[in-house]
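Engineer: Here is a sequence with its predicted model. Questions after.
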Amino acid sequence: SSNHKDIGTSYIVLGYWAGLGGAVFSLVIRLELSCPGGFLLGGSGQVYNSVLTMHGILMLFFMVMPILIGGFGNWMLPIMLGAPEMAFPRINALSFWFTLSALFMVYQSFFVGGGPGSSWTLYPPLSIEGQPEMSLDVMILGLHTVGIGSLLGAINFMVTTQNMRATAVTLDQMSLFVWTSYLTSLLLLLSIPVLAGSLSFLLLDRNFNTSFYDSKMGGNPLLYQHLFWFFGHPEV
């Protein structure tokens, strides 16, 4: 189905299950830190860091964003605008399936090799030299995929807000939820490509012998950090 209510409900269900997975990883973190020397993971720093990565990625990209934007946005935006449907219903469905596919890739990355043990920020040089197996590559591919879904959804939200309003709904009469959804979509549209570019550089450094972040060959590991801050996470 490409009905906006069906897609919104699907996003909420996806976010619920991803949130349960993230909660399990959160519980593992707390149990591991509950006593000296480790509790569950046998003192393995790689497994612990992989759990950290999974928890951060699942909670942010697969619980908070799908539920609050994909779920509530798809449900409420057309209703509040007096529109019969989103502007691009099939793109709406496609963005959901991109997100679901990305969720499977992220889970798969935990069970491939030693897991994505770079923590959720994926900072080099740990994400280049310290993670030689393909698990981190699968994680990055999953992030690229969910980013595509986010971009498609952001475009859909913005076009719907601009072009699908009922005649009586002028800009000054739009509800605050519609305005916040529109501005959030605009910020996503501007910021997601920055993250995609920094992750693409990371993939190239890991697999194609480039040196964007490798200081031994003239690169700058701080470049990734600055791109990450510019993307919208200056707290890390």
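Structural biologist: Arrived safely.

Engineer: going forward, measure contacts between C-alpha atoms and count neighbours the same way
Structural biologist: Fine.

Engineer: Check which element follows the longest helix seen in the chain along the chain.
Structural biologist: Looking across the chain with DSSP state H, the single longest helix is helix 176-207. Downstream of helix 176-207, the next assigned helix or strand under DSSP states H and E is helix 221-231.

Engineer: if we can go back for a sec, and the longest helix of the chain, what does it pack onto?
Structural biologist: helix 72-81, helix 135-163, helix 221-231 (3 or more CA pairs under 8 Å, 6 or more residues apart in numbering; DSSP states H and E).

Engineer: downstream neighbour of the shortest one in the secondary structure list?
Structural biologist: Read it as helix 72-81. Helix 72-81 is succeeded, C-terminally, by helix 89-111 (DSSP H and E).

Engineer: and that next one with helix 72-81, angle?
Structural biologist: 160 degrees (axes from the mean of the first three to the mean of the last three CA atoms, to 10 degrees).

Engineer: follow-up on the earlier one: which among the helices and strands packed on helix 176-207 is found nearest to residue 175?
Structural biologist: helix 72-81 (7.2 Å; CA to CA).

Engineer: okay, pairing it with this:
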Amino acid sequence: MGGFGNYMVPLMLKATDMSFPRLNSLSLWLLVGSLMLMIVSAFVDSGAGTSWTLYPPLSSVGHPGLSVDFVIFSLHVAGVSSIVGSINFMVTVFNVRSCVVTLEYMPLFVWTVVVTSFLLLVSLP
């Protein structure tokens, strides 16, 4: 969650900004950290090279080494970034919107962001 929505959602809600601007920064920098971990994993050992066999039970077959651990941690950091962004979107939509913009008159793009954020949070194990 993020990107173009960080710019458009507050504009469509007639809000001043996202509800937690620091969460936007945290979400962005977690993605940068995730990318760095992914790049580092390519240079450790011989790279991950796991394709879709990253998680157990297939991860124990032929994927020893630290690079796979870097990739798994990178995926978890990217997931945390997405969760933080979706929480920020939902709080913005429900708490920061202008009094003029009721739920009935919210643009469809904002509703898609809300539904996507909700589904992301509900899908957590």
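Structural biologist: Noted; the coordinates are in hand. Please read these numbers as outputs of a predicted model, since none were measured by experiment.

Engineer: Superposed, what's their TM-score?
Structural biologist: Remark: TM-score between the superposed chains equals 0.93 [TM-score structural alignment, normalised by the length of structure 2]; 125 aligned residues with a CA RMSD of 1.4 Å.

Engineer: sorry, back to before: just put the helices and strands packed on helix 176-207 of structure 1 in CSV and tack on mean neighbour count.
Structural biologist: Output for these, formatted as CSV (neighbours: other CA atoms under 10 Å):
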stretch, mean neighbour count
helix 72-81, 21
helix 135-163, 22
helix 221-231, 17
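
Engineer: Could you check how far the longest helix of structure 1 is from the centre of its chain?
Structural biologist: Centroid separation between helix 176-207 of structure 1 and its chain, computed with CA atoms, centre = their mean, to the nearest Å, is 9 Å.

Engineer: what angle do that helix and helix 135-163 make?
Structural biologist: Angle of helix 176-207 of structure 1 versus helix 135-163, following the same axes, to 10 degrees, is 150 degrees.

Engineer: gap between the spatially most central residue of structure 2 and residue 37 of structure 2?
Structural biologist: Centroid-nearest residue in structure 2: residue 82, 1.3 Å away (criterion: CA atoms, centre = their mean). Per CA to CA, to the nearest Å, residue 82 of structure 2 is found 16 Å from residue 37 of structure 2.

Engineer: ok, back up a step: any chance of a markdown table for the helices and strands packed on helix 176-207 of structure 1, columns distance to residue 30 of structure 1?
Structural biologist: As requested, these are arranged in a markdown table below (distance: least, CA to CA, whole Å):
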| stretch | distance to residue 30 of structure 1 |
| --- | --- |
| helix 72-81 | 31 |
| helix 135-163 | 23 |
| helix 221-231 | 27 |
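
Engineer: Figure out which of the ones you listed is closest to residue 206 of structure 1.
Structural biologist: helix 135-163 (8.3 Å).

Engineer: average offset between the closest one and structure 2?
Structural biologist: Mean deviation of helix 135-163 of structure 1 relative to structure 2 after superposition (mean CA distance after the TM-score superposition for structure 1): 0.6 Å.

Engineer: start and end residues in structure 2 for that helix, please.
Structural biologist: With TM-score structural alignment applied, helix 135-163 of structure 1 matches the range 67-95 in structure 2.
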